[in-house]
Structure formats: C-alpha cells, structure tokens
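Colleague: could you work out the structure for the sequence below:
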Amino acid sequence: MASSAEPANQQQEKSSVRSASQTETRQVKQQRKWFEVTLDSIGDGVITIDVDGKVTMLNPVAEALTGWKNSDASGQPLEKVFRIVNEDTRAAVENPALGAIKDGVTYGLANHTLLIAKDGKEISIDDSGAPIKSGGELLGAVLVFRDITERRRNEQARALLAGIVDSSEDAIISKSLMGIITSWNHSAEQMFGYTPEEAIGKSIIMIIPPELREEEKMILGRLRQGERIEHFETIRVGKTGKRINISLTVSPVRNSQGEIIGASKIARDITQRVQAEKELNRLLTSERAARERAEAASRAKDEFVAMISHEIRSPLNAILGWSQMLRQGALDKTATANALESIERNARAQAQLVSDLLDVSRVITGKLRINSRPVDIMNSLESALESVHLAAEAKQITIDVEREPYATVVTGDADRLQQVLWNLLSNAVKFTPRQGHVSVKIARTNSYLEVAVSDSGIGIPEDFLPYVFDRFTQADTTSARKHAGLGLGLSIARHIVELHGGTIAAESAGEGKGTTFRITLPVRALRPPEVESPQPIVPIDTIANEIMLNGLRIMLVDDEDETRELLKMMLSSHGAEVLAASSGTEALAQIDECQPGVIVSDIGMPVMDGYMFMKRVRALDSEQRSVPAIALTAYARAEDRLRALAAGFQMHVPKPVEASELVMVIASLLRRI
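Modeller: I've put the predicted structure just below:
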C-alpha cells in the first residue's frame, strides 16, 4: 500500500511545481509586457545593451531618432547604431552607456552632443547611461536620450540675440511694468556708468532726472495700452550725475499668452547731435544778428550819406549865394556885412564838419592822440564858454557856472578837453528853447573831478538814451528834424574823455525834461597852492617858420612818389638840401656818396622795409652808420615806435605829419633849437 501511495504523492508534488512555474512564467511575461509598454510610452529614446556592448533593445522613440528598427539593431555594436559627435568640434565622443559598463557608474547628461542617424541626419540630444545589475551582477547598460533640437535652436537664437544686444552701440534695457530693470547691456553700462549688477533689480527711475519723473508714468501708461514709443528725445542722468541727451524707443514685451509683461528700451546717445544743433542754431542766430546789423549799418550809411549831403550843401548854398551877390556889387553896406558874417559862419560850420569827420576817422583807426600835460579844467571851460556865449545870448539862455575852488588841474590835452566841453555846451544851447537855462557844475569827488553840464532843453527819449554816444546817431534822423548836425560830437567826446582815463554819461528824465552830461577825470596830484596862470602859448607854426635848415643834407626814403615830392618841398622850403630815394636798396647805394646829416625814412616799403634798411645802415663800415635817423610812418602804435627805436632810429613820427612838426623834430634831433 505504501509503495502504491508514493507515486501518487510524487505526482501531486510535480503538479504543484508545474503550477507554480506556470504562474511565475505568467508573471514574468506580464512584467515584461508592462516594461515594454512603459518603454514604448515614455518620451525619451531608450537603448539597452549587454555587457559586450551589443544592442539588445530599442524602444520606438529610439527607433525614430536613430533610424534603426529594433530587429535590425539587435546584436549590432552600440557605436554603429548610436553614433554621436561633439556639436562644436565634430569629434567623436565617448558613449555614456559604454562608459557605464566600463566604470560601473551612471554617466550624466552630456552637453552639445549630435546624434548622427542612420540616414545621416544630425540631431541635437541630451544623453545618459547607467549600468544594469542583478544581485550585484552586471548584466548590461541602458542608454536614455532625447531630441533637444528645438531647445538648442532656441538657445542659439537667444545667444545670438544676446550677442547682438550686448554688442549694440545703443543702450538696450528691459524692465517690468513696475519699472524694475530686468536686463542691462554693455552699452547701457558704458552710457550710464552702472554695471549690470548695480542696475538689474533697481527702478528705472535711477537714471531719470527728478524733473522728468512724470515721463516714466506716461511711458508705462502707453505701454500698458500696447503702444510703441519711437524716437522720444529726452534727457537721462548717469552714475556721475552727467546729463545725457538720448533718443528713446520703447516697445512692449508680451508673454506666450500675448499679455504685456514688460518693456524693452533702446536709448541712443544724441548729445553730440544736440550740441551740433545748438551750435548750428547759435551760428544761425549769430548770422541773423550779423545780417540785421549789416542791414542796420546799411540803413545808417544811407541815412548818413543823406545827412552829410544836407549838412554840406546847406552852408555851401549860403556861401555860394552870398559870394555871387557880393561879386555883383548889388549889396549895400549893411547887407554886405550880413553877407560876410553869413559866409564866415557857414565856413566855420563846414570846418567843424570836416574836423568832426577827421576826428571820427582817427577814432576808428586809433590815431586820435592827446598831448598830455597839466591842464586847469577851468581854463578849458572858460574858452568853451566864450565860444558859445554869443549863441546863448541870441536865445536869451542863461548859463550858470558853479566852480570848484581847488584841485581843478588834470593831466590831459587842453585843446581836446576844450573840444569836449564846447561840444556839451553847444549841444545844451542848441537843444534848449529860448529863455532856457544851462548850468555847469565842477566838483571834486575823492580823486576825481566831475564836470556836469545840465540844461532845461528837449531831453532825450528813454529808448534812445543807450545810443546817444554812438557814431552818426541822432534821436531824430528824418528830413523834418529841427536841429542840424551829423551826430558825431558826443561820440568823439566820449573817446577823448576815455583817452584821459575818465568817463562820460548822459542822464535824462525823458522828452521835455532836460539833460545832464557828467564827465569824470582823474585829478592830477598837486600841492595845495593855486596853479600859476598859464603863459601865452606861441603857435608851433610860428616857431617852425623861424627855423631854417640851411646847410643840412637830408636823405629822404619813401616808396610813394607824391609823398617824396611833398616832403622834399616841405624840407627844401626851410633851406635843406634833400636827396630822395624810392627804396632802401637805392638809398644804401647812395649813402656814402651823399653823406647826409640826417635820414628820414618810411617804414612800410616793398622788398626792404624801413626796419631792415636801418639795420643795414647801422651795419655799414663807414661813418654813415651813426647818422641820425627819423622813422616817418603810418604805423603809429606804441609797439611800432619801440620796434623803430630797436632797429636804430632815434625818433618815430607817425603820419600824417605837418611840415612844422617834421621841421621841429629834425631841428630838435640835431640840436638846432
């Protein structure tokens, strides 16, 4: 019985083992199925290999990326199915799955890797490899990789854009809708002085001047509405406080849903352009002002020509008219006296007109000179009062004088100061109506002497007062004006006063309210006793006419024919023997033979000027090198005089020169007086 039961037990055990094995097989198949479904459903490519590096499986994603079917790839070397190179160098790179088998560790994601597919297509991938172990036994490795072509393309685009932004000469800045800076390129750093670390995360207000902060509110408001702001010219401020003129373009930045999340700003430095525009505007304004001045000068010239024509013709008419009447002998004694008085009066007016024109010419050319010496201003005033006395009496105008008892002596030219006072007094009489009043007050103020000439006349309009001392300027320049004149006297007076180190000013409360002219002159330092009465001055012409230059041989050097002839006649009339030369070269050739007692030479001559001529004379190897010499020239500046003396001349006489002056200079140089 026992023997018959044993087979039954064995049979039952075998059945149990068979059942368990079948159950385990089903579970393994089910797990494998789940594994295959999982591999098929994941988005990454998966390749498994055995310990020999032979492919055992490709999931569908791996098949699509490599171009290999699972059936074709099985048993193939991994390097053949999965061929990878470096994206930048194109060099082969180590396969991470093979590295995992070799080292028994997981290899992380590789960067910049290209997969070369079966058809040669290149795909940017990220890949990693890990060993497959069971109970410590290495069975193979798994390779996981994914297609990152789109990501790499975006990265490259971003890198390209970043390179463009960073290399742009314009400052490119991005910010949020709250005005917080989110990016800051290199040009922004160069323009504003802040590094990206200093700027990013800060408010854009940091570069906006306080007075322009409202602009940011306006810009953000327009951005929220989706507007683009182009070429908005404004001012920003750098880290150092430097203000920068910029042209600003602001564009809204949107997210993937189209929502506006910030702004991109492009700022171009236009400081140089703005400065150039300002300079251009300044030049245009200057040119416009110059043109207006030129037009005004042209009008003034036309008015001056018309005025001078009138002022010259009017006295000429009286002179010619009365001269013809006198020639006809049709006038009685009284009429003849009136005629002669009229001719003399108008001739003097003509002389004064010519004198004023010459003085203005000297003022313009800088040739108006003063002969400085101690002058009692009271003497000049008395002479001026005497000149206007008859005119004041004719209009029944009273002239009161308030004198300063002491210290009325100044350093100056008596004739020129008398000319100034005469001009002020004659104007006061001219512009004051009949039975009016003129006053003169002389007072000492500190170290200055003030002379005030006031009248009760027609006054000066307020708008004309600043121009009263300008040349050829009168308050009334129309043909209907009541008072004659060229408008030169006050201009000449101002220049003369300034040459004396003084000032002159005009005051008037307006038309019909009179005028006051004030002159200030430095007082000469004197001892308290009164100044001696001046001795009568003998005219220089009288002295010069008595001087004779008999026996004196003069060498005259001048390149102008008419000047040589005139000077030769002037000097010959005083008994001198004159040898004339037209150039320095000609004079040097004749000097030893001529043996002059004095040389009179021009300075401005062609080829060899007067300076060079005199240096050659002083370098002669004869007695003529020490002959006295006078420079006679139109170069009348102080530096011209010093240059002439340095060249070897003993005297410097500016042109134009009168015969009496030249004779006196020669006689003085040769000690004949």
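Colleague: contacts, neighbours, all on C-alpha from now
Modeller: OK.
Colleague: would you map the strands across the stretch 1-150 of the chain?
Modeller: 45-50, 55-58, 83-86, 113-116, 122-134, 137-147 (DSSP state E, counting those that start in this stretch).
Colleague: scan this structure for its longest helix.
Modeller: Criterion DSSP state H: the longest helix present in the chain is helix 271-328.
Colleague: please generate a structure for the following sequence too, so the two can be compared:
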Amino acid sequence: MKKRAATKSPRPPKRESLPEIVTDSYEEHFRLLVENIGDVLWFREVDPPRFSYVSPAFERIWGVRLAELREQPQLWEESIYPDDQKAVRAALRRWFTGKTENYEVHYRVQGRDGKVRWLADRGIILSRKNGRPHQIGGIARDITEREAAEAMNRRMAAVVETTDDSIITMNLDGEIDTWNAGAERIFGYTQEEAVGRTMSFLRPPQAEDDEAVFKRMIARGLRIDHYETQRRHKNGAILDVSLTISPIRDAHGRLAGFSKISRDITERKQAEQTILRLNAELERRVEERTAELRGQIAARRQLEEEILRISEREQRRIGQDLHDDLGQQLAGAWMMADVLARTLAANGAREQEAALKLSTLLGKSLNHTRALARGLHPVAPEQGGLGAALKNLAERSADLFGITCQFESRAVIMLEDQRSAIHLYRIAQEAINNAVRHGRAQNVRIRLSRRGGKAALSVIDDGLGIKEPAAMHEGMGLRIMRYRSEMIFGTLEIVKAPKRGTCVTCVFPLPPASKPTSSSNGLKKL
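Modeller: A predicted model of the protein is given here:
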C-alpha cells in the first residue's frame, strides 16, 4: 500500500456534538472523558456510510484530520494495512449477517507518517432499520506495545520449545512451573509428569542435595553459571549436565522464582574420558619407546666408546712400537753415523761430508719418529698431562705446517680421567688441521680457561672463517669432534671469530676436586 503524502499538523478539532444517544446531564463529563482517553470512540451509520462521531485520538493514530474523515469515510478502511483488510471485511460481514453477536478484530493501520500501529477494534449494533444494522459504535484501542510484547513472547516461546537444552522454571518452593520440550528430550519425563514436582526425582541415588544449595544462593539473588553435575533419566541412566540457574523477579523487582537451563554434556564427558584414556595410552607408549631408544642410544654410545678406545689403544701401541723399536734403531744408527762422521773428519777423509749428511738425516728421522710417537700417545700424566700435551701440540703444529701456533693457559685444570684429556686433545688437533687445510690460517691460538664451574678449550684462527652454520656442511671430522665433546658431557660451538677466522670452543664440566691454583710467578699453569 502506498504511503500517503504527509500533511500539515492537524488543527485542534472543534467541539462536535455527541450522538443523540448521549443526552443526559453528564454530557460534558462524557465529552471530557472521550476526548482525553487514548482509545478511539466511534459511532457510524451503515447505509449510507457516515461517521456521526469519532474521538480526537483518531487524528493521533491515523494522522488524518476528523474533518477529512467526515467527508471521506473510506479513509478509515483505506488506512488498514493491506494484508489485514480482507480479515476486517470478513469480520464485518459475519457481524452484519448475525453470525457473530459482536464485532471484534485486531488489525494494523498505517498512518500518513508511515508508522504502522496495531488496533483492537470492538463494536456493537446500536440500532437496526428494516432488520439490518443501521447505527453501530465501538472502541478502537492502540495495542501496538502489547502486540510487540506478545510477538517477543511468541518468539521466546518458540526458542524455548525448539532448543535442545532443558529450560525449566520453578517457584520459590522449588516446584516446577514450566517444563519445555528440551527437558522432556533430555530427562524423558513429559510436562504432565514433571510440573508441580520438585527436582528431587532427577537426583541420582546417593547424590548430594545440591538443589537446596541452589535455592539458598538464588534467595540471595545470586546466579549459578555452568555448574557441572549429574542427573538421572527416566530410564535410570545417569546423565552429565551443565546447569545455569538465574533468579526470576516480578514487575516490582521481588524474587518470584528461578529458571534453570540444563545442557546434556554426557557425550562431551565421554569424549573427554576417551581423550584422557588415549593420552594415557599414548604417554605409556611414548615412555616405552623412549626407554627403548635410550637403550639403543646407550648401546650405540657404548659401541662407539669401545671403537674409540680400540682406536686409542692401537695408536698408543703403534706409538710405543715407534718409540721402543724403530726409535731405538734410528737412535743407534744416528749415533754410529755421528761417530763415523767424526772419525772421517779426524782422518781428513773425503767421505766425511757424506757421513755428516747421513748423520743429519738420521737425526731428523729420529726426531720425526719421536714426534709421531708422542702424537699417537699424547697425554701422559707423568709427562705433565693435558697442558703439556697441548703445548707440545702447538709446537709440533708450528713446525709441521709452518705457522704461528701458541698455547695459552691461565688456570690449572686437573683431569683425573685420561680419556677426557685425550678427547680434548683430539678436538684441538682436528681444529688445527681444519684451520690450516680449509681456512688457510697463519696464526692459531689454543686457549684453556675456566667458566664458572666449567672449563673451556678454544682454538682460534685467522683463516677464511665459516660462511654458513657449521651444522650445514659438517664432514666426518666435525662430527667426530662433536661426538668427542658429548663423550665428556660437553658442548661444541663453532662460530666466526670476532675479527676474522673461526673459533672452535668445547665447554666441559670439571670434576668436583678440580680447583684453580697459581704458580709462584703469578701465572696460572695447566
């Protein structure tokens, strides 16, 4: 229906004469009443259609002046909402034909301002003419707010009835007033079976009476949110439910009862128990597998340790053979060559120069053999331990590679375990080899220092350095270095040196009895 164009604000209506049926001494009182109430009082002649009287409230609801309505009676019906016009005509037809004694219908009207309002229109027949209704009258009451409230109530009722949750209301005595379809689905009791009873019939056997606690809390105006408990189904099954309980207050704010929303969480609880069981099973299997892996790792470590021990033992044996056998033979040959050279020199023989070269060559071979023997059996407690071995390593590396290699130590570190000392020695040895062969270093420092309760062995060079994390390009040498550090419960770190080159550091724990001591000259020795 098209909206009518807005008109100017209606002028105050002139005082109209009341219909002839109101002729007693109370006419003025009656006029004041009908002109000030919010309802529309109307009187109308049926044939021809004409309104003999309409109260001023009409102008407020319809937005049409009374003078216009007198001239155009059809404006009343034309303002009725299009969807409701058919029902209004049908109600009038039944009334006029005597099928209903009174006229009563609810419909909507759309005022000229576009607003839609609900009316409850009731009428009676005042007089008849030729057996047909001639004069009729009634009251049209604005029920817009009531209709809105009822519509809201209908929507809420639909929500309550269609929700899967149980929604129950109870009075202050704890007796059930309402019981929705959700409650019937969850607990199995019909509305007829539940209304009027207390909630005790849902309490599982031997369960605490939490309803009494709820009533005391509600009486204090408190709300209970998501309280998890158990209830009993009609068939005896125990259900896990989550309760939300709220107070209900009347129009004056007084406590009138309380509502309870129950949600069936049985499946969720069962799922949680299943998850807990599966987690426990997973943890058990992880523990078993972890124990199995620990055993495998321990066995592998033991095998690797045995391989290293065999390797070190063979190296020591070879070193001893070089020292005791080849070394002794070379020493004897060198002494004989030396005597021969001096004898030839004393006699002025021309072979003295060749004998001197032979003596020199044998001397170098003897020194090289002894160096190899010391390298194969580097750490001997009776020869100064790890410190002396590292110092000797620096000297031999300088001679062997033609570089500057120095050993620095400002702490005395006593290692009772010779295997740990050998591992550290081999780490330093490999680091020097890498610095020279791959980094082209010219200067190398071997440093032994303390770091709190631990010690650190560092090899710093001035070579090319590393271009990416060492773990990305580790060869066999680096992997063996890391393994040796793990064997002594240490950590190996390979980083760029502050200026250039590479710094290889092995941090390892010290035995409890190892304490720093100082030498008499103020420097700490290893």
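Colleague: quick one: TM-score?
Modeller: TM-score for the superposed chains, counting by TM-score structural alignment, normalised by the length of the second structure: 0.46, backed by 278 aligned residues with a Cα RMSD of 3.6 Å.
Colleague: residue 516 of the first structure: which of the strands of the stretch 1-150 of the first structure is closest?
Modeller: strand 122-134 (99.5 Å; Cα to Cα).
Colleague: list the buried residues in the closest one.
Modeller: Neighbour counts over strand 122-134 of the first structure (16 or more other Cα atoms under 10 Å) mark 122-132 as buried.
Colleague: in terms of helices and strands, where is the closest residue to residue 227 of the second structure other than its chain neighbours?
Modeller: Nearest non-adjacent residue to residue 227 of the second structure, counting by Cα to Cα, 6 or more residues apart in numbering: residue 243, 4.9 Å away. Assigned by DSSP states H and E, residue 243 of the second structure falls within strand 238-249.
Colleague: and that strand, what does it pack onto?
Modeller: Packing partners of strand 238-249 of the second structure (3 or more Cα pairs under 8 Å, 6 or more residues apart in numbering; DSSP states H and E): helix 210-219, strand 224-232, strand 255-264, helix 266-321.
Colleague: spit out the contact partners of the residue nearest to residue 142 of the second structure when sequence neighbours are not counted.
Modeller: Nearest non-adjacent residue to residue 142 of the second structure, counting by Cα to Cα, 6+ apart: residue 119, 4.7 Å away. Residues in contact with residue 119 of the second structure (Cα atoms under 8 Å, 6 or more residues apart in numbering) are 106-109, 140-144.
Colleague: name the residues of the strand ranked longest in the second structure that are buried.
Modeller: As assigned by DSSP state E, the longest strand anywhere in the second structure is strand 116-129. Judged by neighbour count using 16+ other Cα under 10 Å, the buried positions of strand 116-129 of the second structure are 116-125.
Colleague: which parts of the stretch 551-673 of the first structure are helices?
Modeller: Using DSSP state H, counting those that start in this stretch, the helices of the stretch 551-673 of the first structure run over 561-572, 584-594, 610-618, 638-647, 659-669.
Colleague: do the stretch 301-450 of the first structure as well
Modeller: Ranges of helices in the stretch 301-450 of the first structure, per DSSP H, counting those that start in this stretch, are 333-365, 377-394, 414-430.
Colleague: now the longest one: buried residues?
Modeller: Okay, so that is helix 333-365 of the first structure. Buried residues in helix 333-365 of the first structure, counted by 16+ other Cα under 10 Å: 336, 339, 342-343, 346-347, 349-350, 353, 356-357, 359-360, 363.
Colleague: just these now: which is nearest residue 307 of the first structure?
Modeller: Looking across these and measuring by Cα to Cα, the closest to residue 307 of the first structure is residue 353, at 11.6 Å.
Colleague: so that closest one versus residue 312 of the first structure, what's the distance?
Modeller: Look at residue 353 of the first structure and residue 312 of the first structure: by Cα to Cα, to the nearest Å, they are 8 Å apart.
Colleague: do the same with residue 398 of the first structure
Modeller: On the measure of Cα to Cα, residue 398 of the first structure and residue 312 of the first structure end up 31 Å apart.
Colleague: the residue nearest to residue 227 of the second structure: neighbour count?
Modeller: Around residue 243 of the second structure sit 19 other residues, with neighbours defined as other Cα atoms under 10 Å.
Colleague: residues in contact with it?
Modeller: Per Cα under 8 Å, 6+ apart, neighbours of residue 243 of the second structure: 224-229, 260-263.
Colleague: may I ask which of those has the most neighbours?
Modeller: Highest neighbour count within these, by other Cα under 10 Å: residue 262, with 25 neighbours.
Colleague: thinking again about what came up before, list just the nearest of the contacts of residue 243 of the second structure to residue 31 of the second structure.
Modeller: Closest to residue 31 of the second structure, out of all of these and judged by Cα to Cα, is residue 260, at 52.0 Å.
Colleague: need the contact list for the closest one.
Modeller: By Cα under 8 Å, 6+ apart, the contact set of residue 260 of the second structure is 166-169, 243-246.
Colleague: swap in 7 Å and give it another go.
Modeller: Residue 260 of the second structure makes contact with 167-169, 243-246, according to Cα atoms under 7 Å, 6 or more residues apart in numbering.
Colleague: residue 121 of the second structure now?
Modeller: Contact partners of residue 121 of the second structure, counting by Cα under 7 Å, 6+ apart, are 104-106, 139-141.
Colleague: can you tell me the closest non-neighbouring residue to it?
Modeller: residue 140 (4.1 Å).
Colleague: tell me the SS of that neighbour?
Modeller: strand (DSSP: H, G, I helix; E, B strand; the rest coil).
Colleague: in terms of contact, does it touch residue 123 like I think?
Modeller: No: the pair residue 140 of the second structure / residue 123 is not scored as a contact, 8.6 Å apart, by Cα atoms under 7 Å.
Colleague: show me the strands in the stretch 1-150 of the second structure, by range?
Modeller: With DSSP E, counting those that start in this stretch as the criterion, the stretch 1-150 of the second structure has strands at 40-45, 50-54, 103-110, 116-129, 132-142.
Colleague: tell me which of those strands sits nearest to residue 509 of the second structure.
Modeller: strand 116-129 (88.5 Å).
Colleague: once you drop chain neighbours, what's closest to residue 219 of the second structure?
Modeller: Spatial nearest neighbour of residue 219 of the second structure, chain neighbours left out: residue 255 (7.6 Å); criterion: Cα to Cα, 6+ apart.
Colleague: who are the neighbours in contact with that neighbour?
Modeller: Listed by Cα under 7 Å, 6+ apart, the contact set of residue 255 of the second structure reads 247-249.
Colleague: quick revisit: could you export the strands of the stretch 1-150 of the first structure as TSV, including distance to residue 276 of the first structure?
Modeller: Putting these into TSV (distance: least, Cα to Cα, whole Å) gives the following:
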stretch	distance to residue 276 of the first structure
strand 45-50	64
strand 55-58	71
strand 83-86	54
strand 113-116	54
strand 122-134	53
strand 137-147	56
